[in-house]
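Chemist: Next comes the sequence, and after it the predicted model I'd like to discuss.
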Amino acid sequence: MEKAARTLVVGHFGSGKTEVAVFFALSLCAEQKRPMLLDLDFITPYYRSRDVADQLAAAGVEVVRPAGDLWRSDLPVVAARAVQAMTAYDGPVVADIGGGEGARVLGSMRLGPGTYEALMVVNPYRPDTGSPEQVARYARWLEEIGRIRLTGLVNNANLGPLTRPEHVLEGLKQVEEAARLLDLPVCCTAVRADLVDALPGLKLLPLRLCMRPPWEAEPFALA
């Protein structure tokens, strides 16, 4: 993944886009300016980057979320700071876009071409992105409602805790075919950190799973 000034991370529900957005933002902490992670996910109150904002802040990433108790809701509230970050902040910005509603927010911002990278995270083992044709249709729909142009795909082929290296590689073939249909590159493969050594030769974004349902007691820690 290229370190652009503005990186939009989109994807279907359950694609793992929030995990990808979180760890891509963390990879930018060596930049001169503090990276911002914009939480524009309005689809569900679970699995949102705002839930680990304190841990990310300690690591050097500012999570921009609705103020007060509104951050806990699933209302389509856009923080004024998020708009400012997308249009005026001179440091790196990663936007975690939640499905269609988040993409519509992007559409209202009317981002100019060449001012961002837009990456679609794909898990080909999910029902609605199980074929290259489904991925391509969803990608074009996101482009239309978000008034954006995708610049690449991210392979996030996984079966949760059951994922093995062969699952990642087989899924990559599907994502590459979708990329061919869209005339886009596959920018990288997101993979659980413990599988990295088993996947030599690939451009990888290592992940430590941080998005957990609230009934799981184990806290997210970066170390």
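Modeler: Received it, and whenever you're ready, just let me know what you need. Note that this is a predicted model, so its numbers are computed, not measured.

Chemist: contacts and neighbour counts: CA atoms only from here.
Modeler: Noted.

Chemist: In stretch 25-39, which residues are buried?
Modeler: 25-26, 28-29, 34-39 (16 or more other CA atoms under 10 Å).

Chemist: Helices of the chain, residue ranges please.
Modeler: According to DSSP state H, the chain carries its helices in the segments 17-27, 53-59, 80-87, 99-109, 132-146, 165-182.

Chemist: any idea which of the ones you listed is most buried?
Modeler: Burial among the helices of the chain, expressed as mean neighbours by mean count of other CA atoms under 10 Å, is greatest for helix 17-27, which shows a mean of 23.

Chemist: and here's the other structure:
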Amino acid sequence: MDWKKHHRILIITGHFGSGKTEMSINLALKLREDNEEVAVVDLDIINTYFRIRDKDDLMNEKGIRTLSTGVKARAVDIPALDPAIDAILLDKSTRVIVDVGGNPSGARALARYRPTLEETGYEQIFVINSNRPETKTPEQVIKFMEDTQATSGTQITGLFNTAHFLKHTTADDVIEGLKLAEAVSDQTGLPLLGTVCKSDLVDEVKARTNDLYILPIDLYFRDQWML
């Protein structure tokens, strides 16, 4: 089964700094390349630095609609839940990617939409970056997942490897990160749906991962000074 086609709504959760927002953007662009109608919902009320709403122009130029929990007023984000989010979640003609804040507190915004999500169905993907100090063991990851689910009231349905060292990432880093994701999968019974991988590493990683789905990514938030 193609997990991208299983549910119209794809929710991306994970620890702060794990790469979930980069994955959300690249996944949206991939679906758009496949001629899907796509919308991205930014429910990240935790991270004020790397937010999909800061890439609105890029997404809109590609024909991707963007919605968020805040409105910009000068330099301050005013928290607000956009009623248009409910509408887009119910729009059967549109694939929706939801990027959720990077800790259990951030998942509270997702809880607001739980009734709609239960009506529509969803895939909730938890991304795992073995290089984050707070999620380096299966036990840490599973505890974080349980806390996120308890706060949001939604259920994680699959896992994704997002291990990276920014521009210095190698194929070995991706493969090493998969060990943690596989261990979490074994202990929870949740499927490991795939791994992200810098575009220039895809061929090498593909040769070493036994048909695991690979999402090629470009780094949209990493400026030159961020090595």
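Modeler: Yep, that arrived. On a predicted model such as this, the values are computed, not experimentally measured, just so you know.

Chemist: what TM-score comes out when they're superposed?
Modeler: For this chain pair, the superposition-based TM-score is 0.88 by TM-score structural alignment, normalised by the length of the first structure; 216 aligned residues with a CA RMSD of 2.3 Å.

Chemist: picking up where we left off before, to Thr115 of the first structure, which of the helices of the first structure lies closest?
Modeler: Distance to Thr115 of the first structure, taken as CA to CA, is lowest for helix 80-87 among these, at 9.5 Å.

Chemist: residue range for that closest one in the second structure?
Modeler: Counting by TM-score structural alignment, helix 80-87 of the first structure pairs with residues 83-90 of the second structure.

Chemist: Straight-line length of stretch 184-204 of the first structure, end to end?
Modeler: Stretch 184-204 of the first structure stretches 18 Å from its first residue to its last (CA to CA, to the nearest Å).

Chemist: now that stretch: how far from the chain's centre is it?
Modeler: From the chain centre to the centre of stretch 184-204 of the first structure is a distance of 15 Å (CA atoms, centre = their mean, to the nearest Å).

Chemist: follow-up on the earlier one: export the helices of the first structure to a markdown table and tack on distance to Arg208 of the first structure?
Modeler: Formatted as a markdown table, the helices of the first structure follow (distance: least, CA to CA, whole Å):
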| stretch | distance to Arg208 of the first structure |
| --- | --- |
| helix 17-27 | 8 |
| helix 53-59 | 13 |
| helix 80-87 | 26 |
| helix 99-109 | 22 |
| helix 132-146 | 25 |
| helix 165-182 | 16 |
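
Chemist: gap between the aligned partner of Leu181 of the first structure in the second structure and Ile175 of the second structure?
Modeler: Leu181 of the first structure maps onto Gln187 of the second structure when the alignment is built from TM-score structural alignment. Counting by CA to CA, the separation of Gln187 of the second structure from Ile175 of the second structure is 19 Å.

Chemist: Met59 of the second structure too?
Modeler: 30 Å.

Chemist: Run a quick neighbour tally on Thr44 of the first structure.
Modeler: Residues near Thr44 of the first structure, counting by other CA atoms under 10 Å, number 12.

Chemist: how near is it to Trp71 of the first structure?
Modeler: Separation of Thr44 of the first structure from Trp71 of the first structure (CA to CA) stands at 12 Å.

Chemist: try Arg164 of the first structure
Modeler: For Arg164 of the first structure relative to Trp71 of the first structure (CA to CA), the value is 35 Å.

Chemist: what's the answer for Pro213 of the first structure, then?
Modeler: The gap separating Pro213 of the first structure from Trp71 of the first structure is 16 Å, by CA to CA.

Chemist: More neighbours: those two, which one.
Modeler: Using other CA under 10 Å as the criterion, Pro213 of the first structure and Trp71 rank with Trp71 on top: 18 against 11.

Chemist: surely that one meets Arg48?
Modeler: No: counting by CA atoms under 8 Å, Trp71 of the first structure stays clear of Arg48, with 10.0 Å between them.

Chemist: got the buried residues of stretch 25-39 of the first structure as CSV, with distance to Leu153 of the first structure columns?
Modeler: Below are the buried residues of stretch 25-39 of the first structure laid out as CSV (distance: CA to CA, whole Å):
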residue, distance to Leu153 of the first structure
Ala25, 17
Leu26, 19
Leu28, 19
Cys29, 23
Arg34, 25
Pro35, 22
Met36, 21
Leu37, 19
Leu38, 20
Asp39, 20
